[in-house]
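S.K.: Got a predicted structure plus its sequence, pasted below:
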Amino acid sequence: MTRFHFIGVGGSGMSAVARLTAARGIDVSGSDRGESAYFVALREAGMDVRVGHDAQWVDGADAVVISTAVRETNPELARARERGIRVLHRSEALAHALEGKRLIAVAGSHGKTTTSAMVAHALHGAGIDASFAVGARVFGVEGAVAGGYAGDSDVAVVEADESDGSFLRYHPEIAILLNIEPDHLDHYGSVEALEQAFAQFASDCRVLVACAEDDTVMRVARAAAETGVQVITYGRSDADVTVTSKAIVRDGAAHPLNVPIPGEHQRLNAAAAWAAAVAVGADPARAVGALASFAGTGRRYQLRGEVAGVRVIDDYAHHPTEVDAVLTAARAAGAGHLVVLFQPALFTRTQLHAQAFADALSIADADVVIASVHGDREDPIPGVTSQTILDRMAVAEDSTAQVVEDLEDAAAVAASLARPGTQLMTVGSGTVTLAAGWILDALRSGSEGDAAGAGSHG
């Protein structure tokens, strides 16, 4: 039996690929440095996943699957190279697992995860049992493990990651292009090279669903149309698919739209998802109706808990536009006093967007705590720290901002700033998600202490 070994199998994206690979009848093994919820779910599904990294675990594998984050010094990858075992990027493994499927690929600088999940949800609601690979847990789909689900239909949805150019390995029937902004220039080297990669992606499909409100997307879409790609635009005006406060409208037909997650940008994402679902054959009314029950995805404005009148929301936003959008959505949803624990991700992104991050975090009636930069796959850049962002912030009179480098300490400070009625948000793509749990624990301890203190005076 063919065996694929996944290094870093416990990540949200990698675990989804592992799930879909196993569904094709391939034996899956994997390793990671710790047990995530995704890791445990794979083990419970019967896969041989182990904690730690040991060179001998790749012996006998037909292929070893990695992400860009796996370094060449990893002992398992080094053994695979030494033994001549085929090494696949996770995008190659995913393309293999979905071979023969009609592929919908969702790309853009932000919004990919939520929109991919919306497409899958709309398809399922319309009776199309689509497979999907999304970089977060998708709520409300029975049988989904992390962001991976193997359906019975000939349709599949993938979140197409541009960060390392791997999205060019997909050859989708339908592509969604949400937005294009400068990011991942550590890989591309220039904005021009980034745009060229998106142009290549957009031209390699039959139908392109493109955001009419993004000038760069529209420039790419026009170039794709010249190669014979059918382009469907969406936006709040002057588009093939328009979004109003109450409906999606196409060709004069209005379909009532209810999006249960906050943020005007989510209505645009829903329109893109609906257009793609209809393009692949979903009934328009059933697809739009399904969106009313969309439960969201993990770490996308996810309510982690509420203690003593404090709501704790966890969000993956890691680009300035995303940070601005999620804080704007919080205000639109009625949040008053905000406490924001933000963990910048990547030194190159922090260096490039320090002012934009500062602008996004400079909000009224908020206490902002910035943890140290989560470098992940990068080495530090001298002079680029979280202080780089703080120094550029314009802190309002009714707000505060500070850097607390250690994440656990930052979580404790954030919890201490909360009061009944506060919405406390942990924001970033790195380990800051752990802080949401620590904050809830601290709030519970404080609440129990207050109750005990009150009782002692009774």
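M.R.: Yes, it's here. Numbering: from 1, shown residues only.
S.K.: switch to C-alpha atoms for all contacts and neighbour counts from now on
M.R.: Will do.
S.K.: Touching stretch 322-330 from outside, list them.
M.R.: 110, 262-265, 301, 315, 317, 357, 360-361, 427 (C-alpha atoms under 8 Å, 6 or more residues apart in numbering).
S.K.: let's see 10 Å
M.R.: 109-111, 261-266, 300-301, 313, 315-320, 331-333, 335-336, 338, 340, 342, 356-357, 359-363, 423, 425, 427-428 (C-alpha atoms under 10 Å, 6 or more residues apart in numbering).
S.K.: which of those count as buried?
M.R.: 109-111, 261-263, 266, 300-301, 313, 315-320, 331, 335, 338, 340, 342, 356-357, 359-363, 423, 425, 427-428 (16 or more other C-alpha atoms under 10 Å).
S.K.: how about the residue nearest the centre of the chain, what does it touch?
M.R.: In the chain, the residue lying closest to the centroid (C-alpha atoms, centre = their mean) is Thr113, at 4.3 Å. Applying C-alpha under 10 Å, 6+ apart to Thr113 gives the contacts 106-107, 133-138, 147, 158-161, 296-300, 316.
S.K.: Quickly find the element holding Leu303.
M.R.: Secondary structure assignment for Leu303, by DSSP states H and E: strand 302-307.
S.K.: quick one: secondary structure of the residue nearest to the centre of the chain?
M.R.: helix (DSSP: H, G, I helix; E, B strand; the rest coil).
S.K.: For it, give its distance to Ala418.
M.R.: 29 Å (C-alpha to C-alpha, to the nearest Å).
S.K.: can you check Met218 too?
M.R.: 43 Å.
S.K.: Between those two, which has more neighbouring residues?
M.R.: Ala418 (23 against 19; other C-alpha atoms under 10 Å).
S.K.: Would you check that that one makes contact with Leu341?
M.R.: No: in this structure, Ala418 is not within contact of Leu341 by C-alpha atoms under 10 Å, at 11.4 Å.
S.K.: got any residues that touch both of those two?
M.R.: 367, 424.
S.K.: Pasting the second one now:
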Amino acid sequence: MAPAPGIPATMDRPHFVGIGGAGMSGIAKILAQRGARVAGSDARESATVQALRDFGATVHIGHAAGNLAPDATAVIVSSAIREDNPELAAARERGLPVVHRSDALAALMTDTRPLAVAGTHGKTTTTSMLAVALSTLGLDPSYAIGGDLDAPGSNARHGAGEIFVAEADESDRSFHRYAPEVAVVLNVELDHHANYASMDEIHDSFEVFVGRVRRGGTLVISADHPGARELTSRVRDRDGLTTVTYGLAEDADLRVLAITPRGLTSEVTVLLDGRELTFTVSVPGRHYALNAVAALAAGVALGVPAADLATALGSYTGVKRRLQLKGEAGGVQVIDSYAHHPTEMTADLEAITQAAVGSRVLVVFQPHLYSRTRELGVEMGQALALADACVVLDIYPAREDPIPGVTSAMIIDAARDAGADVTAEPDKDAVPEVVCGMAKPGDLVLTMGAGDVTELGPRILARLES
């Protein structure tokens, strides 16, 4: 039987190892919507797993060779899947194609107008802004995002329109697989220390990504961020590439004239083609306002009218785990943040303190990855000093093995040196009680990190209500 239209032959009956992951689940969802018979496995049940089942996918809990169906046509993996995974081993024994997540996504973007959003920070937010705004305008884009918009499984969609908006991940250099018509680079910083040893390696990697832009395409890049400006100097004169810079810098092509906080929203005024344009960004913080300007520049590069797109960007009200309000109990608001790099942590804390003047901000922070903590632990601690008080958990290892001598103590010591009020709490289950003892009516509690710290928000609210 031939594959359905829009599905590569090898992905007619794909098996995803780790199907519940942010990137993997999006590709699985799009394939299911296109008519593929999707199957996979994940370590545990989750709302995302259930959402995939609702789309017709078969999902096994736990990894075992027997999960791989006899008629599977390919096995899809991410960089997090180890070589000794039993399903991957079974696929190799059977001679099945093993396809990296990024190659699968690149295949789905064939015959579309791809827009790829890259950068050390802000990718998920900017991709989400574009997906929402373009959908609001009736352009029905396809999209693949690293976070859910408003419900489990809402991180991806197969649309009937010609535009495909995708988050482009630099962490494992997988964004080198894409060939976008429009590429966005929000910022360029050293991160993912297990894969990059220096800023030179980071710049070289981003330069390869920009080199993949289709001839006649556009690079949208920050005029404010030093790493982005360095990248611009490397690529600006490339034949067949139009470069559009954006930001507060006076030499920006799309210049931001003002960002005015309005409580939990912002009003942004830009100078575009000699004319001022003002629009609303419905989430707080200067960094989110600049993400919206990047989205505006990218959409305009695809031919979307600027005024229409600016208005539609106001429809974006946030993505899960990006300063997401989880609820309020006992006069205390609990907000969840995915921030795990010092730059992100600082930006979110500044946004919250600016939007909630007069409220104390209490942070529950869970470091993510031993390698990141080793390299950036001091800066993480300094960022936490922006909070009125913080609770620091043990490191969430994700895919990494422990590194001798690398613990949360590095962050705690740096935070205390910066004047922070810090409580070390290695027992995650004890955190709701600890926070309840600290919080007072009018306070904001921010759960922060890329690991399972997000699960604590509802538990903190429940304890505050009791």
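M.R.: Looks like it came in fine. If you're wondering where the values come from, they're calculated on a predicted model, not measured in any experiment.
S.K.: quick one on the thing from earlier: for the strand holding Leu303 of the first structure, buried residues please.
M.R.: 302, 304, 307.
S.K.: And stretch 140-156 of the first structure, by the same measure?
M.R.: Buried-residue list, stretch 140-156 of the first structure, by 16+ other C-alpha under 10 Å: 141, 144-151, 155-156.
S.K.: Which residue of the second structure is paired with Ala156 of the first structure in the alignment?
M.R.: In the second structure, the residue matched to Ala156 of the first structure (TM-score structural alignment) is Phe164.
S.K.: about what we covered before: can you lay out the buried residues of strand 302-307 of the first structure as TSV showing distance to Glu92 of the first structure?
M.R.: Listed next are those as TSV, based on distance: C-alpha to C-alpha, whole Å:
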residue	distance to Glu92 of the first structure
Gln302	30
Arg304	34
Val307	44
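S.K.: Which one of those residues is nearest to Val243 of the first structure?
M.R.: Lowest distance from Val243 of the first structure to those (C-alpha to C-alpha) belongs to Gln302, with 24.3 Å.
S.K.: Please identify the residue in the second structure that aligns with the closest one.
M.R.: Match for Gln302 of the first structure (TM-score structural alignment): Gln324.
S.K.: returning to that earlier point: inside helices: which ones of the buried ones among the contacts of stretch 322-330 of the first structure?
M.R.: Counting by DSSP state H, those place 266, 320, 331, 356-357, 359-361 in helices.
S.K.: Give me the contact list for the longest helix seen in the first structure.
M.R.: Longest helix in the first structure, counting residues (DSSP H): helix 432-456. Helix 432-456 of the first structure is contacted by residues 299, 303-316, 341-345, 371, 374, 407-416, 418-419, 424-427 when judged by C-alpha under 10 Å, 6+ apart.
S.K.: what sits against the corresponding residue of the second structure for Arg33 of the first structure?
M.R.: Structural alignment (TM-score structural alignment) places Arg33 of the first structure against Ala43 in the second structure. Counting by C-alpha under 10 Å, 6+ apart, Ala43 of the second structure touches 17-21, 60-63.
S.K.: how much space between Ala43 of the second structure and Tyr338 of the second structure?
M.R.: 21 Å.
S.K.: Over to Gln50 of the second structure?
M.R.: 22 Å.
S.K.: what's the angle from the longest helix of the first structure to strand 302-307?
M.R.: Interaxial angle, helix 432-456 of the first structure versus strand 302-307 (axes from the mean of the first three to the mean of the last three C-alpha atoms, to 10 degrees): 10 degrees.
S.K.: Counterpart of the residue nearest to the centre of the first structure over in the second structure?
M.R.: Using TM-score structural alignment, Thr113 of the first structure sits opposite Thr124 in the second structure.
S.K.: go on, His319 of the first structure?
M.R.: Per TM-score structural alignment, His319 of the first structure is aligned with His341.
S.K.: picking that back up, please produce a markdown table containing the ones in helices among the buried ones among the contacts of stretch 322-330 of the first structure, extended by distance to Leu88 of the first structure.
M.R.: Shown next, in a markdown table, are those (distance: C-alpha to C-alpha, whole Å):
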| residue | distance to Leu88 of the first structure |
| --- | --- |
| Gln266 | 34 |
| Pro320 | 32 |
| Arg331 | 43 |
| Ala356 | 36 |
| Phe357 | 35 |
| Asp359 | 40 |
| Ala360 | 38 |
| Leu361 | 39 |
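S.K.: My reading is that Gln333 of the second structure lies in a strand. Confirm?
M.R.: Yes: counting by three-state DSSP, Gln333 of the second structure falls inside a strand.
S.K.: tell me the contacts of it?
M.R.: Counting by C-alpha under 10 Å, 6+ apart, Gln333 of the second structure has contacts 325-327, 361, 439, 441-446, 457, 461.
S.K.: Quick check: it vs Val208 of the second structure, distance?
M.R.: Taken as C-alpha to C-alpha, the span from Gln333 of the second structure to Val208 of the second structure is 43 Å.
S.K.: what about Thr114 of the first structure, neighbour count?
M.R.: Neighbour number of Thr114 of the first structure under other C-alpha under 10 Å is 26.
S.K.: Go ahead and confirm it touches Val134.
M.R.: Yes: counting by C-alpha under 10 Å, Thr114 of the first structure touches Val134, with 8.5 Å between them.
S.K.: which residues do the two both contact?
M.R.: Shared contacts of Thr114 of the first structure and Val134, counting by C-alpha under 10 Å, 6+ apart, come down to 106, 120, 159, 297.
S.K.: Just the closest of those residues to Asp27 of the first structure, please.
M.R.: Nearest member of those to Asp27 of the first structure, counting by C-alpha to C-alpha, is Glu159, at 23.6 Å.
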